[in-house]
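[1] Sequence first, predicted model second:
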Amino acid sequence: MKYLRAIIRIVFFFGSTFGLYGLWWVGDFIIPNKQYWRQIIFRTWARWYVKSAGIEIEVLGDKPKPPFFLVSNHLSYTDIPVLRAVVESVFVAKGDIEGWFAAGKMVGDIGNIYIDRENNRDIPRAGAAILETIGKGEGVIVFPEGTSTKGDKVLPFNSSFFEFASQTDLPIQYASITYQIDDKSKKPSELICWWDDTSFIAHLWRFFQLRGCKAIVNFGSEPVVEPNRKKLAKELWSRVNDKFIPVL
């Protein structure tokens, strides 16, 4: 049964992803408000993913309304549809995704911002793009750990992500995300978190075999403003870490 479930979900995932992208492409030519249309497509994709994967989302705290800049810990590719299903936003994505076949173009076309984390000279450009996106009334989410983890702890935040925010006194919202499953014989740190060398397709196949899971998104109450980027990174890490529930 679990294999049939995974097959159905994978077919739906790729079918809905490419189908919605095609719908966006057509609508982009005829719909004047391209930002609004893009957000509709992204939101629909995220909610379809969450529903088809059997994910129950519990939201704690007050979710921010656009425009905003928000940071969160990072556990899996599933963080993206879960967060996007909850708040209107785009994401800051690592630059190597841009080179992925088909996916790289779709991720960029839907409004997400690429950043080359290995090149410090790319950070000012990405910061300017983030500010421009926020200026257009959109929310932007970044994962400052720089990688996804197995959920045992929150890694230190990369302070370079906050250079532009510290220079502009930009208020930064924060949230933590975690996952739980009812079957105690299974480990969500292996089935949901994507942190080892397993390929995306192999991990997706493993994840889609689960009957379902629960995602808990806990939003902070007050945004953080700090002119020193290193202090800002430490303060945001501390607040996210305080709310974080380890994935066991």
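    Great, that's in hand. Just so it is clear, the model here is predicted, and its values are computed rather than measured.

[2] Could you use CA atoms for every contact and neighbour count after this?
    Will do.

[3] Reduced to three states, what does the closest residue to F161 other than its chain neighbours come out as?
    Computed as Cα to Cα, 6 or more residues apart in numbering, the closest residue to F161 that is not its neighbour in sequence is P144, at 6.5 Å. Look at P144: counting by DSSP: H, G, I helix; E, B strand; the rest coil, its state is coil.

[4] Would you map the helices across this structure?
    2-30, 34-52, 79-86, 103-109, 123-135, 163-168, 188-191, 200-207, 229-243 (DSSP state H).

[5] nearest to A175, of those?
    helix 229-243 (6.0 Å; Cα to Cα).

[6] Please state the offset of the closest one from the chain centre?
    Put simply, helix 229-243 sits 18 Å off its chain's centre (Cα atoms, centre = their mean, to the nearest Å).

[7] one step back: now for the helices of the chain, which one comes closest to V59?
    helix 79-86 (8.1 Å).

[8] Quickly note the distance from F101 to V107.
    Remark: distance between F101 and V107 (Cα to Cα, to the nearest Å) = 11 Å.

[9] Contacts only, for the nearest residue to I177 once chain neighbours are set aside.
    Nearest residue to I177 in three dimensions, chain neighbours excluded: V217, at 4.6 Å (Cα to Cα, 6+ apart). V217 makes contacts with 57-60, 83, 175-178, as judged by Cα atoms under 8 Å, 6 or more residues apart in numbering.

[10] Below is structure B, check it against A:
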Amino acid sequence: MNRTARALGSSGRGALRLTVYLLWTLLLIPLQALAVARNWGLCRTLPAFYHGVCARLMGLDVVVRGQRADGPVLFVSNHSSYLDITVLGSQIPGSFVAKSEVGSWPFFGLLARLQRTVFVERKARASVDKQRDDIGSRLDAGDSLILFPEGTSSDGNRTLPFKTALFAVAARRIDGRPLTVQPVSVAATRLDGIPMGFAFRPFYAWYGDMDLAPHLWQAFRLGGMTVEVEFHPPVTIDGFSSRKALAEHCHRVISNGVACAISGRPSIPAPVTEATSAAPAPTAASA
């Protein structure tokens, strides 16, 4: 069997990974449910541990660059797959902001609720203020949140335009200081050491009208995938003229990070066209 065939998967490997993943998940669900119900600190730290183990079970080698800012932080990331949840969840002790439909999905909706996901109605303009307040209250409580402002998943080869409405929360001040916003780029780059390129990247990316079950099964069958995560310099709204300008800066930085990762070039910091105020000092990203 040649290298490419091995990379594209084995049913035996997929069955083993899927079995262990389900056992691991079912083992932790009662503990996380109890932690959420009792509001234990464990409910904030257990998901990162869970996702870290899941990443290893699925053969995801997460390569981290840059430094993760200390919370509360609004992390802004591109989005190409449900696997982004595992990848980012293993590196960031926080909760996701997701469209409301996710909460009704079988099994994965339960996992999202147990991670204390903030669900939003992306098409309901009348509820923008409520959604901003829901997100803001979590940040006020000291939680970090992960936002996918593209509004949908891409093919992983580019970053779609950002929707600016939810950037309104960036105007919030935490203990009198502007909220820290940190752009994060995520890119699947190699499959068993082979550059993924346009041909292999759909094995990671889940978008358009792809069916979830077959794609998930293929993901469990695949060889090891390298996923590069880069934490870019954090900023605050005080350094920009508007939330639109902040969103455009985040999009530019993340697009550059994705393009550099998939091309194998070193990441070059994107220029900041408006003066940025100092953000709180970052801490080292978790391994």
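    Arrived safely. Keep in mind that this is a model prediction, so the values were computed, not measured.

[11] TM between them?
    Taking TM-score structural alignment, normalised by the length of structure 1 as the basis, the two superposed chains have a TM-score of 0.90; 245 aligned residues with a Cα RMSD of 2.1 Å.

[12] Correct me if wrong: the residue nearest to F161 of structure 1 contacts F157.
    Yes: using Cα atoms under 8 Å, P144 of structure 1 is in contact with F157, at 5.0 Å.

[13] what does K65 of structure 1 align to in structure 2?
    Superposed on structure 2 with TM-score structural alignment, K65 of structure 1 falls opposite D70.

[14] Look up how far I141 of structure 1 lies from the spatially most central residue of structure 1.
    Centroid-nearest residue in structure 1: I80, 3.0 Å away (criterion: Cα atoms, centre = their mean). Here the criterion is Cα to Cα. By it, I80 of structure 1 lies 9 Å from I141 of structure 1.

[15] between these two, what contacts are shared?
    F91.

[16] Isn't I10 of structure 1 up against W205?
    Yes: using Cα under 8 Å, I10 of structure 1 is in contact with W205, at 7.3 Å.

[17] about what we covered before: between F101 and V107 of structure 1, point out the one with more neighbours.
    A count of neighbours by other Cα atoms under 10 Å puts V107 above the other of F101 of structure 1 and V107, at 20 against 9.

[18] Could you find the closest non-adjacent residue to that one?
    Spatial nearest neighbour of V107 of structure 1, excluding adjacent residues (Cα to Cα, 6+ apart): E98 at 7.6 Å.

[19] What lines up with the one you found in structure 2?
    Counting by TM-score structural alignment, E98 of structure 1 lines up with G103 in structure 2.

[20] Assess the claim that its match and R113 are in contact.
    Yes: assessed by Cα under 8 Å, G103 of structure 2 is found in contact with R113 at 6.7 Å.

[21] what's the closest non-adjacent residue to K34 of structure 1?
    In space, and not counting its chain neighbours, K34 of structure 1 is closest to D28: 6.1 Å by Cα to Cα, 6+ apart.

[22] Neighbours of the one you found, how many?
    Neighbour count for D28 of structure 1, taken as other Cα under 10 Å: 15.

[23] Just to check, it is in contact with W37?
    Yes: the pair D28 of structure 1 / W37 is scored as a contact, 7.4 Å apart, by Cα under 8 Å.

[24] Residues that sit against both of these two, list them.
    Both D28 of structure 1 and W37 lack any common contact, where contact means Cα under 8 Å, 6+ apart.

[25] among the helices of structure 1, which is nearest G151 of structure 1?
    helix 188-191 (6.1 Å).

[26] so how far is the closest one off the chain centroid?
    Distance of helix 188-191 of structure 1 from its chain centroid, counting by Cα atoms, centre = their mean, is 18 Å.

[27] picking up where we left off before, ok, now how distant is the residue nearest to K34 of structure 1 from I110 of structure 1?
    Counting by Cα to Cα, the gap from D28 of structure 1 to I110 of structure 1 is 11 Å.

[28] and the gap between R125 of structure 2 and N157 of structure 2?
    As defined by Cα to Cα, R125 of structure 2 lies at a distance of 30 Å from N157 of structure 2.

[29] of these two, who's got more company?
    N157 (19 against 10).

[30] Just give me the match in structure 1 for the more buried one.
    N157 of structure 2 maps onto D152 in structure 1, by TM-score structural alignment.
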